[in-house]
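J.: Sequence plus predicted model, see below.
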Amino acid sequence: MVKLTPNWYLNLRCTLVIICVMLLEKIQTSSAVKLTIIESAVAKGAVCLDGSPPAYQFDKGFGNGVNNWLVHIQGGGWCDTTNDCVARKTLIHGLGSSKLMPELNFTGILSNQQAQNPNFYNWNRVYMRYCDGSSFTSDVEKVDRDNNLYYRGARVFNAIVEELMSIGMKDAQNALLSGCSAGGLASILHCDKFHAYFSPSTRVKCVSDAGFFPHVMPHINTPIFIVNSAYDKWQISNMFATNESDPNGKFTKCKKDLNECSTTQLKRLQDFRSDFLGTVSSVIKSSAEGMFINTCYAHCQTDKATWFAKATSKLDDKTIAEAVGDWFYDKNKFQKIDTEHVDPHYC
């Protein structure tokens, strides 16, 4: 027979409370946010590739963040042929149709946990869902009836932003447009347009994660923060060492596992990094712009654990989240490049 001490009941209650708190935090961190379909957008011709209405997810702000808005644009590449665009309409990720969109979790820059997202956790946070295959740039009136394709991405962007303005974003004190990959490119391309929706008194800035394109940046007037790896995994796999440029598959193992890279291959990757750094440094000229260029072998870091974790991805002893927050609130200029790590590494 087990002998119970006088404090057994108190210890049990404390243990249960700790377990409940841990479970609650896990639920809050991983719970999906309801998908909102904008049915009224169809009448304006603002539709996904398959003609279905656009959609977004919205988690309401709280505390001192109720008048601040973060709009994060989902990534997902481009479809550059008719067949590619047709295929998107059937993808379970919903990259061509809101009929197939799953509810996605809010993590990283979208998290409502202060420990993970110290500057934006209590803002109104919006996940702009991507379903047009062109970073919200297409605006073709004619419909491809043979393939039932609608190229209306620009209208989709407008429809979602206008919906958000109608539910409170027009009164924002602070507003941030961000995105990763194709969404990171969209956050650059639409940065000034997004800014124009607000009054002059609203602080508006943009963050592009893994979506850097140098020819566009000089034409954007709104402050932009570039988050990118000098060894972006997607760029390495799909632009630098493609199947066409590497027909013998010498880079195949290297791309999948950095430990398999030869000295010669690492040297080629270092040359890729040098070219990238030269390009980004030539574009980031204004003190209003920011950048966080690390050497993590990764693609998209703002919506993952690397946003506010992983010491190996820090620059100047700051996480990406801290660097972006300081820059947004004008606490200091942050334009840092990882010069400590020459080779790509896992973060």
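T.: Received it, and whenever you're ready, just let me know what you need. Numbers count the residues shown, from 1 in each chain.

J.: contacts, neighbours, all on C-alpha from now
T.: Noted.

J.: where do the strands sit along the stretch 151-300 of the chain?
T.: 174-180, 203-209, 224-229, 290-294 (DSSP state E, counting those that start in this stretch).

J.: swap in the stretch 1-150 of the chain?
T.: 35-37, 55-59, 68-73, 124-128.

J.: tell me the most buried of the ones you listed?
T.: strand 68-73 (a mean of 26; mean count of other Cα atoms under 10 Å).

J.: and the nearest residue to residue 73 once chain neighbours are set aside, how far is that from residue 230?
T.: Nearest non-adjacent residue to residue 73, counting by Cα to Cα, 6 or more residues apart in numbering: residue 179, 4.3 Å away. Distance of residue 179 to residue 230, computed by Cα to Cα, to the nearest Å: 18 Å.

J.: again, but for residue 191
T.: Relative to residue 230, residue 191 is positioned 23 Å away (Cα to Cα).

J.: Among these two, which residue is more densely surrounded?
T.: Comparing residue 191 with residue 230 by neighbour count (other Cα atoms under 10 Å), the higher total belongs to residue 230, at 30 against 24.

J.: Format the strands of the stretch 1-150 of the chain as a markdown table; extra columns: distance to residue 311.
T.: Shown next, in a markdown table, are those (distance: least, Cα to Cα, whole Å):
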| stretch | distance to residue 311 |
| --- | --- |
| strand 35-37 | 34 |
| strand 55-59 | 29 |
| strand 68-73 | 24 |
| strand 124-128 | 26 |
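
J.: Comparison target, given below:
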Amino acid sequence: MANHRFQGLKWWQKLTRKEWTIAATSLSILILTLSLISHSHKFSNNSITSTNDWIPFTPLSNAQQKSAFCLDGSLPGYHLQRGFGSGSDKWVLHIEGGGWCNSIESCSFRQTTKLGSSRFMEHEVQFFGILSSVPSQNPDFFDWNKAKVRYCDGGSFSGHPDSEFKNGTKLFFRGQLIWEAVMDELLSIGLSNAKQALLSGCSAGGLATLIHCDDFREILPKDANVKCLVDAGLFLNEKDVAGNPTIERFYQDVVNLQGVAKSLKKDCTSRLEPYKCFFPQEFISNIKTPVFLVNPAYDFWQIQNILVPGSSDPQRSWVRCKLNINNCNSKQLEVLQEFRNSLIKTLDGFSQNPEGGMFINSCFIHCQTWITETWHSPGSPKINNKTIAEAVGDWYFKRKAAKHIDCTFPCNPTCYHMDFTRG
């Protein structure tokens, strides 16, 4: 697919190549540094910026009262754009992603970035994709109240202060409290009257969406239409190409460090070690609220961090493949197809849920819902001639069945595949 159709995505390529070089030998730092690129809308498609307003950052007014702080103790917050017309009593929330921190060192580093401190966050952002107010870019949700929840706790809004260290590290593990404080504040300014609501999130924000989906349903009116949309949040518990449980060990460190267990599904933690319940495959079938999954079958983040982390490839034979899927040789493609098979198998049970929806495309990309080009545009990825936005709309409003699983790579010519080798 011609790159000129996706000028707004070039910032992924430029920043990620540098971050990859810096961090390729360490999974925990790689997860952190790669995640730094995935949250700023100011780099989105320059050709449409004039039609999207700049939305100011709103610090949580109840943060002090709720003891809800970012990793460094600064105030968390959100960006809010009011709905209009028929969308005045409808809400879409999008939880920002950005990896996790699994150690004192990585969490301390996050304190110096916008993923751990509001002091480094943009004062204003523009809304694109599912948060756009432009009908042609966001046909079903353009006039809704829209909130982007900023991510600064490093634990998918699930950490607890009980596990904070009192030895001078000055790290605040308050993810659960941030979640509760944000919800309380949004409820007080109109969310409590929502007739329709959609909780969404990308990457680590997608995982947070799954963890808190039923909680979100519980705080809203019983007669409201409430659903959850998870973008690139179905992280697989798979061994890497060297046979090591790299991501499992990483998640174990995150859960233990930040006291995440208290936020996880009790029906899961009662039968498994808590860190295993940080993997969506272990609890997604028990979520009662309708869920839609958007996930690329060749998620570059999972390929680079779960399947082939730097530690699993000492000979660096996978480097070119991880940077551009078109550089993969036949044996590497076989491994990637097996990884896709694991994803499809994981979804077997979920696919039987009549209220669930799916858009599993065969693209080498990560988050797709908050970028106009991949959410809904003339050049967007399609399955069964549907864009992601159209499939999500069909599902949310029950217009028609919305379970779309793509054929295997490289079959889909509408895919945009990230190319991290380009300058």
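T.: That came in fine, so what should we check first? Here the structure is a predicted model, which means the values were calculated and not measured.

J.: before we move on, back to that, what lines up with the residue nearest to residue 73 of structure 1 in structure 2?
T.: Aligning on TM-score structural alignment places residue 179 of structure 1 opposite residue 201 in structure 2.

J.: Can you report how many residues lie near its match?
T.: Using other Cα under 10 Å, residue 201 of structure 2 has 28 other residues around it.

J.: Same question for residue 309 of structure 1.
T.: Residues near residue 309 of structure 1, counting by other Cα under 10 Å, number 18.

J.: again with residue 31 of structure 1
T.: Neighbour count of residue 31 of structure 1, defined by other Cα under 10 Å: 14.

J.: List the contacts of it.
T.: The contact partners of residue 31 of structure 1, taken as Cα atoms under 8 Å, 6 or more residues apart in numbering, are 105-106.

J.: What is the neighbour count of the alignment partner in structure 2 of residue 107 of structure 1?
T.: When structure 2 is aligned by TM-score structural alignment, residue 107 of structure 1 is paired with residue 128. By other Cα under 10 Å, the residues close to residue 128 of structure 2 number 26.

J.: Roughly how far does residue 128 of structure 2 sit from residue 370 of structure 2?
T.: As for residue 128 of structure 2, its distance to residue 370 of structure 2 is 6 Å (criterion: Cα to Cα).

J.: All the helices of the stretch 1-150 of structure 1, residue numbers only.
T.: In the stretch 1-150 of structure 1, the helices defined using DSSP state H, counting those that start in this stretch lie at 8-30, 82-88.

J.: what's the most buried one of these?
T.: For the helices of the stretch 1-150 of structure 1, the highest mean count by mean count of other Cα under 10 Å goes to helix 82-88, at a mean of 16.

J.: so that one corresponds to what in structure 2?
T.: Taking TM-score structural alignment as the measure, structure 2 aligns residues 104-110 with helix 82-88 of structure 1.

J.: Tell me roughly how far the matching stretch lies from structure 1 on average.
T.: Aligned to structure 1 and superposed, stretch 104-110 of structure 2 gives a mean residue distance of 0.7 Å (mean Cα distance after the TM-score superposition for structure 1).

J.: Distance to residue 259 of structure 1 for the strands of the stretch 151-300 of structure 1 - can I get that in CSV?
T.: Listed next are these as CSV, based on distance: least, Cα to Cα, whole Å:
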stretch, distance to residue 259 of structure 1
strand 174-180, 27
strand 203-209, 26
strand 224-229, 18
strand 290-294, 19
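
J.: I'd like to know which of these lies nearest to residue 166 of structure 1.
T.: strand 174-180 (14.8 Å; Cα to Cα).
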